[in-house]
Every structure is written in C-alpha cells, then in structure tokens.
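[1] predicted structure and sequence below. I'll ask about it afterward.
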Amino acid sequence: MKFSKRTAFFLGSMIIISFLFSNIFSTSNVDPKLIFTEKYFDIGDKVNNLIWFVQITDIHISIFRDPSRITQFKDFCLRTIDAIKPITVLASGDLTDAKTKDQVGSTQIEKEWQYYRDILRETQIQNKTLWLDIRGNHDSFNVVDQHSKNNFFTNYSIQGKLFPRSYMYQIKKDNATYSFVAIDACLDPGPKRPFNFVGILDKQEIDHIYEMMKVLKTSSNYTIWFGHFPTSCILTHGEESVRDIIGKDRNGLVYLCGHLHKMGGLVPSMYTLQNAGFLELELGDWKDNRMYRILAIDHGIFSFIDVEMNEWPVVLITNPKNALFINPQRENVDSIRTSHFIRILAFSLADITSVKVKVNKENWLHCRHVSGPLFVVPWNPHLYFDGLHDIQVFVKDKEGRTRIINQHFSLDGTQLSFNIMPKILLSSNANVMFRMMFTIMVIISIGPLLFVRYLYDLLKVGRMSKLKRNQSIWKLWIRKLCLLSTIDRIFWPLVLYPLYLCVGPWSIGYIIEEHIGVIFAWGIYIRGSFLPGSFTYVYGFIQLVTFQVPLILILAHGVDQRYQYSILKPGRKRSMLNMVCAQLPFLILIFVQLEMAYFFWLAYGTLAFVLGPLRTWSIFVALALWHQTLTFPISCVGSKSITRIT
C-alpha cells in the first residue's frame, strides 16, 4: 500500500504527539542508571537462588470459534507444563471469550467456563504447579457484581473461590521469599462490550493492595506483579496511578499483563521500563497467536522469553542478562560483572543433548548440565566490561530439534532503547488520550462551521473579498461551507449535535442484563454506580469521524449544488449521473450508520437501540437535514452573501 506525504506526515505527527503525552503523564524524578540495589549475589554454577515460572494470557476459550484454542490449551497444560515444570503459572485474564455467536453481543457463557475448569482438572494442573488465575475484561462482561449468578470466575477458576479480586501468593525457596501479586482492575459492575476496555481500581481495591504491600515490605525479597490490563489502561481512585502504587514496592521487579493482543500484530514485542522503576511486559495472546512466556529470577536477576506454542527447544539466558532489560533500580548489576558462569535454562519435550555458547565471534564453548534445565559454562566477564556484546546459544535435544538464540549484553551500564510504539502504548494514559481524541474531534466538527459563519458575517458587511469558484479546492470548500452556514435550519443542528454528545445521554438500555443504565461521554450510570468514561470517548470519536464530519461535507456540497442549479443555472436540467452522484455519498453514509446502529442493537438490545441518540436518532437527524438540503427556500440565503460567496 502506498502512502501519500500527507498520510505519512499525519502518522508521524500522531506518533510524536503520543510519545510526548507518554512522557508528560509518566512522571520520573530519578535517573534509573543512578540507583543500584544492595542485593548482591556471587553467581556460580549451583541451582540455588533460581526459580522459573510461566505466564499465559488472553486464552479466550470459545464454544463458537476456533476449537483448537481449547484442544491446544489442554496440550499446553499437559506437554508444555510437564516439560517446563514451572514453580507457578500466571493466567492473566480473559480466560473465556464471553461473546455471543454473532461475535457482537457479550455475556458470560457457562459452557466456556466449564471447558476451562475441566481442562485444568483433567491435566491435574494443581498437582504440577501453582496455578494463579485472574479475571480479564471478557471475564466480567455482563457481571453485575461479585455475587452475580453470571460471575463464573468464582465457581470455575482455580483462585476465584478464595480470591474474587486482587490477591497475593508467596513462595519460599533458598531463604528467599518470592511474592506474586495479582491486580484485578475489572469494572464493578461489569458492562457488556465494548465499554469495559479500560479497567478501574476503586478505593476499596487500592486499600486492599496497600494492605498486601505492608506484607511485601516486611516479608518479601522479590515481587512479581501481574494483571490483565496494562497500566496505561487502568484508572485509579485518587491522584496516585497504578504505576505509582507498584513503584512504591522497592522489591517489585516487573508488572506482567496482556489485553492488547500485540495490537493485531502491529506491535509484536510490547515491553518498556516504567519511570517508577519496574519493567512492564505485555504478553501476546493465546487466542490467535498461541503465545506464552517463561520467566526466571536467577540470583536476583530477572529474565524472560516469549515463546510460540510448539517451539522447541526453548532457551532462556539468565546470566548475562539481556541488555535491553537491565534495571539497576531493582537489580544489582555487580552480580553479573563478578559472576563466574554463564547460565542458561533449556527446555524441550525430549532430553537436551547439547548446549553451546559463543560470545561475540569467539569459539563455541560446551556447557555442563547442572540440574533440571540449568546449563552452565565458566567465563571471564572482565573481558567484556566495555560496551555492548553478543552472546549466542545453540541447543539440541535428543530428537534432533535445535534452537539458536542471540542477545546483547553489557556490563558497563550501556542500555538499549525500547521501541517507541511499546513505550507509547504502555507508558501513556489511555483515558487521557481517549478524552483528547474525542475533544479534538468535537473541535474539528464545530470549529470550521463557526469559522465559516464568522467569514459569512464578514462577507455580509463587506469586510472580506468575494470567494471565487475558480480558486483552489481549499477555498472552494470554504465557499461551500460558507454557503451552508447561511442556512440556520441546517447550520445549528450540525453545531449542536457534537455539543450534545459532550453532555447528553447517548443511550438508555440494559447495559448489564436486567439492569438499565445510561451512557454518557463522561461515564455510565448503572445500578447506583458510576463508571467513569474512558472507552466511551473512543466510541464518540468514531461517531464523529464516520458520521458527523462526512455529513457536514455532504450537506455543504448538497447546498452548493441546489444553489447553483436554482439561482446561477435556473432551468438547466441535471443529468441522471449528476443526480446519482449527488445522492450516493449520503446513501452510503446512512447505510454505514444503520449498520453501526444494528451492531449496537445486537450488543445492548431493543431499548438501547430505540433510546439511542448516538446511533439511532442520528439517522433521523441526517435524513431531516438532507431533506432540508434538497428543499430549503433560496430566500434562506441572504442576497449580499450570495453575491460575495459566489
């Protein structure tokens, strides 16, 4: 696909602006390179001070689509877990799909939860590892509260019976305590899709998290935070953001999440180091990409690798650590500088027969098997104190499968930079961005109309020269909009509609089954609760882009055509092609809006469809304005403005 210069400029501008916002709304007072933790280890060739675990996210078990999600998830719980033998598995939300057969409606489907429970039972997962699961936004579709009959997470998940929301588990090994803290930011109550794309931590949940942090402060050596939503997609009660809260845990190494599904494949590796001092790592989904993640803490150093199912062998270098993820705020890099062995974790369905390591362009070194997946080889880190270096690992298993991986490492503090798009997506504030998108589109929808109305007033009093038809396309459209602005019965509805979307209700209907709610741009009222607006702004943004702006242009052109053939070309007949071309854009616009209203009806039902100014009523507004465009009296346009506009 070819992009014009304007398109490239627009995309580039959006990226730059988003990057600036990501820095504006992520505060940092400390240079990460200036802080070093006191946790020093003498890294040798023993298997002590080492744990490894697994993350899987966005499983989306569905009874309507892609049965292989279920069968391959069972295979994951059998062969993959048996091969890796993790100390724990973090299942970070969207365990089920919760979409109706038409893929538009949403509700909790008990059969999907039964599949989830049965797979874990049949594979005896709890006899193999500690399975820590938590809800995602799909797991809370149409769930009015924790006690709702639709809250199947409580009945069918592993942890839901004990912990309906956020919780903590601690594992003790080799005189160290590893804490796993699950953050549940699902909306309560949980509306149907799509208005729960962004999560919320209310005061009660934040207080609960702070109670857990008191335990972390006194009894934890390392903390792994995980949840479904990225921190950019979590609102909080009060001034503190979720990043501020996690950042207060000085033992917190990382926050693990899912939800964004690699942005449809556009951002396959979504990682960043937050200014609060912890890594944030979004994992690609199981739903379409069949991804999972292996993570390790080896002598206080955190490492990970993202893996696609059935990729064997799997190789994770724990020392020296990947230079991209060095975090001196939470790890003592002196442990790597003074280490005696390169350490590698290698997993496969068959026994590993060979592990070799090569640093830079040196000779291959054969690794020695220590225990389990751990392989080591002596090295002299003093040879690599300056700059970036490359380490390459070759692994072969008994069945002949091989894997070669490469990564950069540094021992002098040299760090690589994260890509800009992951930084934007994980470090920005989605709620602020969505609100700004909506606000900008409201201004774009109203501003030009008010501007040309002002020009029209100048033209009326003769303070501006005549706009000629044979000028540039830019001035041609200014002339058309000026002509439109002279007709109050069309102009004012076009101005008031975007303003109404800012303040008035968009729809009234069953936002949650059996519970009527009211949707505004700035939030949803339902069952005595208020859910602050976030993704609602995206919904309004889309409405303005796909409906309001095209409607203005179509009506402006229609008004101009009627004026031309009624005043400047009286009696001249319009060709059939001309009439079809004049009507076609409006018909397409109405068809698109009808389709969107139909999908809204599928999602929220008949009442929301009927009492829906955003989707349904806008169709009738457009029809009325188009009728006015075709039939407005020419006397609506002042004579002075006619001579000067044309």
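    Perfect, I can see it now. Numbers count the residues shown, from 1 in each chain.

[2] going forward, measure contacts and count neighbours with C-alpha atoms only.
    Fine.

[3] ok, the spatially most central residue of the chain - contacts?
    Closest to where the C-alpha atoms of the chain average out (Cα atoms, centre = their mean) is residue 260, at 3.8 Å. With contacts defined as Cα atoms under 8 Å, 6 or more residues apart in numbering, the neighbours of residue 260 are 230, 282, 284.

[4] can you pull out the strands in the stretch 201-350 of the chain?
    Ranges of strands in the stretch 201-350 of the chain, per DSSP state E, counting those that start in this stretch, are 222-227, 234-236, 252-257, 270-273, 279-282, 291-298, 301-308, 314-319, 341-347.

[5] turn these into a markdown table, columns for distance to residue 515 and mean neighbour count.
    Below are the strands of the stretch 201-350 of the chain laid out as a markdown table (distance: least, Cα to Cα, whole Å; neighbours: other Cα atoms under 10 Å):
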| stretch | distance to residue 515 | mean neighbour count |
| --- | --- | --- |
| strand 222-227 | 28 | 24 |
| strand 234-236 | 24 | 20 |
| strand 252-257 | 31 | 25 |
| strand 270-273 | 37 | 24 |
| strand 279-282 | 34 | 24 |
| strand 291-298 | 37 | 20 |
| strand 301-308 | 41 | 20 |
| strand 314-319 | 49 | 23 |
| strand 341-347 | 50 | 24 |
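
[6] structure B:
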Amino acid sequence: MLLSPISWLALIATILCIIRGIYLDKWATADLRGSGPHEAHWNREDPNRWTLNDGSLEIGTEPDNIFYFVQISDLHISQFQSKGYTIHFLHFLKSILPAISPEFVVVTGDLTDAKDARRITSSQHVVEWEVYQKSLEEAGVSDGWYDIRGNHDCFDVPQWSDSANMYKDHAVSGELLEKGQGVYEWELEKGSGRYQFVAFDACPKRGPSRPFNFFGYMPAKGMNHLANSIIGKEGDKSYNHTMVFAHYPTTTVAFGVSDKGYTYTDLAKQFSVYFCGHMHKLIGGLGDELKGYNAKTHSLELELGDMKDHAMYRIVAVDHDLISFVDVELPLPQIPFSTPEIPKVVEGKRLLPDKIDMPPVVLITNPKDARWILQYKEPVARIVQSRALRFLVFSGENDPKSLQVKITIDGIVHPYPAQYKGKGDPNGIAKGYMPLWISEWDPQNFDDREEHVLRITVTDSQGRKGVDESIFKVNGARIDINGGAGEWIIWTKFSFSLKLCCLVAISSILAILLIPKIYSDFTPPGTERQCARRPILQRIHHLSNEPKTLANRIRYHVWLWTLRCIDLPRNSPIIWTGTLTYTLMLISLPWFKGEFIPVAQNSEDRYGLFYLSGIRLSGEWIPLADTWMFALFELTFGLAAFVLVWIWRATDSADLRCSGTSRIRTLNERAWFKALVVIMWLWRMSEVLALGSFYGGFWPTLVQNIIIWWLLFAGICIASGKDGILARPSTKERISAIWGRCSICHLNDEASEEADVRRSLLDNADEDPGSHSSSSCSTNESIQGFNAVKIRKSRK
C-alpha cells in the first residue's frame, strides 16, 4: 500500500472540499458575468482623439472655451459627532461655494455617517438625511447638484425600494439614479465642446451593516447600463471628454462584464478621468497622493480627500479641452474643530453658520501640469501654440483687481504682468462667472523638452495667499506622477489581490499539512515502512557540528523546520487532524450565520451566511471582497499563527541534543513565549466575539460559528497539547535525560551499537508500540535492544 488509510482519506476530503469551494465561488460571482460572449468589442488601435498638429482652436487671452466644476466627497453628516463632519460641509455651502460659483457640483458618496454614538453599529438615521436635504435647500444649490451613494449610505439597507434607503427620498439625484438603474448621466456644451459626465452606484444591492461593507461591485446588469452611457448602444457617442464619477476607487470595486463583453478596461479607454473618494487619505500620509495614470487605458483616476476630517474639495477646469484640477482645504483655522452642537433639523432653525473669509485659490489651466497630461485624449499641441498663461483665481474679494499676482517660471519672475480677464459677478451665485487671469508668454522660449516649474502666488488685501504650481513641458509630453505609496495603492486591485492572497494562504497551509504526512506514509511496493525522519535528523545533527556560517545556518533551519512539519502528524495526530478539518471547512462551508441587515422586516432578509466567496442573503449572493479581507486576516492570525506553533512544538528538543551539550530549550518551550501564545489566543477570541456586537449577539453569530469552535479547540491544545502549558515532559525527554548522550551522532565504533539502539528508541518514543511492529522504527525491538545493551554494559 503506497499510503496509509488516513492519508488517502485526507487527500480525498481535500479534493472534494476544493471542488466545493470552486463551485461556491462560481455561484457567488455569477452576477458579475454577462450572458453574452466575454470578448472585448472595442479595440481601437489608435486611441488618439486629437491630431498632433491640431491648430483649430488657439489658446488665447479671452475667457472662452473654458468651464469648471467642483467635486466634494465623504461628508459623513452625523448627529453624534461634534468634530468636523457636518460643520465642514455647512461652511463649504455658506462661504466657499458662492465664491466659486461652478457649473455644477458632484458629491461622490458617503453623504451621511450612519453610525451610532459609540461608532460600533450602523443604520440609517433620518435626521442626518434631513440635515443634508435642508442645508442644500437653505443654500439654494439644488440646481446643478449631483450626488451618488457611498458605502455608508447603504449601511443596513435591504434593497433599493426599502424605506431604509433614505438616499432615494432625500438626495438630489435619487430619482436619476433610480431611473438609470444605478447609472445616470448629464451633458454640457461650452464653446466648441460637448462634454459628458457619468455617475454610477457600485454599492451592494443589499447593504450589510458594518464592518462588512467596505468594497463595492458592479454586476453584469450595471455594466450594461454603464456601457450604454459611456459608449452608446452602437458606439455612436462622441464627446470632447467623458468623465466618470463614483464613490469607490477602482481598486475596491469588483467589476463584472457586460452582456456584450465590455470590461471596465474597455470602458476606461473611452473616458478621460475617473473621480472618486472613499479612502479618506488613509493614514500616515499613505493617501496624500491617491492618484494614478493608467497607460493601458490612457485615463486618470483621482481620489479626493474627505470633507469630514480633512475638509477637502476639488475644483476641476477644462480649458480648451485641457483638464486641470486643484485640491483645496477649507480655512480650518477659522472653523472651530469642536462645535458645541451639531445642527438638528428643527422647524425654523437656521442650519448654515456665519460666513468665513476665503483665502485665494489658484488653478493654473495653461500650461497644464505634465503629471496629469492625457496625451491621447487631450489636444496637447495647443500648449506650444498658446499665446498666454491662463489661471483661475477664486477669492472673497469684491474687486478681483485688488489681488496681487506674482508669476515665476523656474524661480525667475515672469516679465509680463497678470491681467484680469474675468466676467460675471465676483460674488458668485449667478452662472457664467469666470475668474480668469492671463499673462502673455512665448512658449517657444521653453520648448527644450525639459521640465519647467510655473508658480503663481496670489495675495489678497488682508495678506492671505493662494499658490499653485504646474510642472510643464510645452511639447505636451507626460512626466511621472511620483505619487509613491498612494499611486501604487490606487492601481493595486485589492479586490483581486485579497482573493489571490487568501488562495495562496489556504494552499500553503494545506501543503504544509498534507505533504509531510504523505512523505512519511509513502511506502513503495515490496518494501517495509521506513522511518522518514531519521535521515533528516542526521542532516540536522551533522550541520549542527559544522562551522557557523550563514549558509550552514540557513540549511540547518530548513532541515529543522522540515523535520518539524513531518513530526506534526506523527507526534500530534489529534492537532493535525483538527487543523486539516478546520481548513477544509473554511473552504467548503459557511463560516457563521449573522444578522447582517437588522432593519429588514423578515428573518430571511436579516440573517445571512458568511462564506469565503461572499455573503448569501435571502437566496442571493453579495460577492463583496470584504469576505476575502476578513478571511485573509483570520487565515493569517487565527489559523496560520497557530499552525506555526503546532509545528514548532512537534519536535522534541531531545532530538536536537548532541553529546557533551546541555539540555536544549527551544524558544517555544519558554514560559514567556507560551504566555504570548495565550495572549494571541485571547486577542483572536475577543475579535471573533466582537462579531456578536455587529451581527446579532450570542445567537446565532457566535454559536453557529466554526471560528469559535476552532478557537476553543486551539485553546485546549495550547493548554494540554504537546508541550502545552499543562503538559508533562514527553517520553522522549525522559529517555534522553536517563541516557544523557546523543541518539544520532556516532562517537566511536564501540558506541555505535548503543547509538543505533538509542536512536531507534527515541524515534518511536511517542508512537504506539504495536503500530509498526515489523518496521526498523519498532518501539518493541528498540526497547529489547536497549535492555540488551544495558546487560552487556553491566557484565563489563
């Protein structure tokens, strides 16, 4: 027999569970796959929309062929939080927006906070939506205002038509989004240009309460509507630019495939910029530059910091079809971070605060910053043909000409003065306001293929300054963004990467459990079962006596951990079996049952099952990458960490003891290390118990939870398993203490027989004496040999 019955049973169970896991994943992601052939229908070889020598429209000195709009994101209007949050948004409406007077405003999600006072549970609060709705009415900006949902806006929302979905009743664009079934669009004609703007909702169609509601997804039906909006039914749409707005960065969205085979990449080739929010600038400066350029689609993705904490907003200008933007922070020193009272919707009470002063904001539109150049989607040849530097200046000054403007290029003061060419009411409100400034220049003076830095500083009458810089190349060539970690994050597909990492982790754990077991049990036909660990142990002892070079130490530890992996099923069969069983359960069974949508009217909509591939609610799958993120964390700290401890404990320290050395105590045998293992177990248990506070309490979330039962099993093994806290020294340790000499190393010929007997005895000290009576590792034969040697020594 090549393998033992236990090995065959483990292999068959593993194969069946893997097949089951693949089936579940295909089932969970079925809505992401369209009904048509999955092949791209749009493979334009030359994506250039503008001829390189386009001279049909010259960038001159007049305020024409230019418009701008504003993006804000992540308002998190809250009835409980008194720092930032609502007050930032209200100051933006009162003081900033009138001074800018854009064509329109787009809010890219998370309009409300939807958390309780302790920030633990989540649900929609009508007062927060009423604050949002009433503040817009009071500011008079509903015209030209577009908003979309974020993940906080669909916390604890069973479905779109449910009363818990307060977005559809209180948001400005609720009707548009409902009519477009998750996608809506609008157009704008300015000068010689025609522009399209598309917003889409990637929120879960059934919104679980937090924390499993961070990622989004676009099913095939949503991709159908998105493709129709961007491309048209027959690819008949033609615009100078198409811009797309969503809450989630693409790295946090699982995009499906449309029925006609369009993927997100196919659609991104047709639009210029993707605007989003959601990341809140992350932490530690990682999110300062969450912006990236996709060379495959020749499009930009620009994430905006939140209004909640960072008080950020963005002004985007399109000047002669060159797209520029600036991210601006509210004048926070003028806004008390902690307010005594968050405004409530009380009849007759004014929501908007008193007006604050706005420092100048500068946005350079020509020459465009080379980091954001779209070579194939913008007429970049217009830069070298332009006749003026152009920039927009927004301020609270009643007379724009009272502003002082300083222009430098490469640190040298520009010789031509700045001139105000604006039009309209500088106090805002009225459409058509254009705060354009220009300064004559000759771009040929800078046409040297080198990078140049244009810096414009504007000072108002009270000494406040606004600054903008443009790193430009007049030939229109792109330069690297150099966004560091933020640029890497924005193009790393977390939805895919998390899934890949989980599969690698599971595969690695299964390999560590199964391969050593199969290697130990493998017996070629016609031969006796051999002790697989003995040659490895000999290598370890040989390397321990070699010079302590780096290469030798690496080889030593490689063989040592190989031995430990082999010893796990041999010395701790119950732990090995329990670990393998739990790993296979994670692949093929639901992890726990939870009350994912507490507000739902019936139990089917409230309670769902958490699988590795998604959450199943009311007969439908929610294929959120949140499940993979939670699984990766649990696989790493809740399973792999304990497997490492089990493997570490599998080999007795007596096996590593050579002649003339004192007893070796490995790291995992020390009391402080065992204490750390206990602390880790308590931490994992507390994290899993926290699920009860989110999803239904003790029943069913904690009882119907395989993670809890695994942790209880792990706790017993930590306490009483091999080398556990309460475990006694092993047989091997006791034999080694009596004998006192190495069981592997042959000191001399006289001792060789003795060493052979001791080695065989120690190899089988923890095995069943009757399990391998015919093998060379037989415990009975070893004991007889041990006694024979003792008698021979006594006669001498």
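    Perfect, thanks for sending it. Since this is a predicted model, take the numbers as computed values, not measurements.

[7] mind checking the TM-score on these two?
    Comparison of the two superposed chains (TM-score structural alignment, normalised by the length of structure 1) gives a TM-score of 0.85, and 605 aligned residues with a Cα RMSD of 3.2 Å.

[8] which non-adjacent residue is nearest the alignment partner in structure 1 of residue 379 of structure 2?
    Residue mapping for residue 379 of structure 2 onto structure 1 gives residue 332, with TM-score structural alignment as the criterion. Once flanking residues are discounted, residue 332 of structure 1 sits nearest to residue 37: 5.1 Å by Cα to Cα, 6 or more residues apart in numbering.

[9] likewise for residue 93 of structure 2?
    Nearest in space to residue 93 of structure 2, with sequence neighbours left out and distances taken as Cα to Cα, 6+ apart, is residue 139 at 6.3 Å.

[10] distance of the one you found relative to residue 481 of structure 2?
    The spacing between residue 139 of structure 2 and residue 481 of structure 2, counted by Cα to Cα, to the nearest Å, is 37 Å.

[11] what does residue 66 of structure 2 give?
    When distances are taken as Cα to Cα, residue 66 of structure 2 and residue 481 of structure 2 turn out to be 25 Å apart.

[12] again with residue 605 of structure 2
    For residue 605 of structure 2, the distance to residue 481 of structure 2 under the criterion Cα to Cα works out to 46 Å.

[13] quick one, which of the two is more surrounded?
    With neighbours defined as other Cα atoms under 10 Å, residue 605 of structure 2 and residue 481 compare such that residue 605 has more, 21 against 14.

[14] show me what contacts the more buried one?
    Taking Cα under 8 Å, 6+ apart as the test, what residue 605 of structure 2 contacts is 158, 597, 617, 618.

[15] 10 Å instead?
    With Cα atoms under 10 Å, 6 or more residues apart in numbering as the criterion, the residues that contact residue 605 of structure 2 are 158-159, 206, 595-599, 616-620.

[16] how far away is it from residue 595 of structure 2?
    Applying Cα to Cα, the value for residue 605 of structure 2 to residue 595 of structure 2 is 9 Å.

[17] what's around the alignment partner in structure 2 of residue 399 of structure 1, how many residues?
    Following TM-score structural alignment, the counterpart assigned to residue 399 of structure 1 within structure 2 is residue 462. The number of residues packed around residue 462 of structure 2, counting by other Cα under 10 Å, is 10.

[18] where's stretch 452-462 of structure 2 relative to the chain centroid, distance-wise?
    Its chain's average C-alpha position is 38 Å from that of stretch 452-462 of structure 2, according to Cα atoms, centre = their mean, to the nearest Å.

[19] buried ones in that stretch?
    By neighbour count on 16 or more other Cα atoms under 10 Å, the buried set for stretch 452-462 of structure 2 is 452, 453, 454, 455, 456, 457, 458, 459, 460.

[20] select the longest helix from structure 1.
    If each helix of structure 1 is counted by residues according to DSSP state H, the longest one is helix 576-610.

[21] could you look up the next helix or strand downstream of that helix?
    Stepping forward along the backbone from helix 576-610 of structure 1, the first helix or strand reached (DSSP states H and E) is helix 618-631.

[22] that next one vs helix 576-610, what angle?
    Per axes from the mean of the first three to the mean of the last three Cα atoms, to 10 degrees, the angle that helix 618-631 of structure 1 makes with helix 576-610 is 150 degrees.

[23] what does the helix or strand that helix 618-631 of structure 1 is followed by rub up against?
    Of the helices and strands lying after helix 618-631 of structure 1 in sequence (DSSP H and E), the nearest is helix 639-645. Residues outside helix 639-645 of structure 1 that contact it (Cα under 10 Å, 6+ apart) are 455-462, 464-469, 476, 478-480, 482-483, 486, 563, 567, 634.

[24] make a ChimeraX selection of the buried ones in those residues.
    Taking 16+ other Cα under 10 Å as the burial criterion, the selection of buried members of those in ChimeraX is written as:
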select :455,456,457,459,460,467,476,478,479,480,482,483,486,563
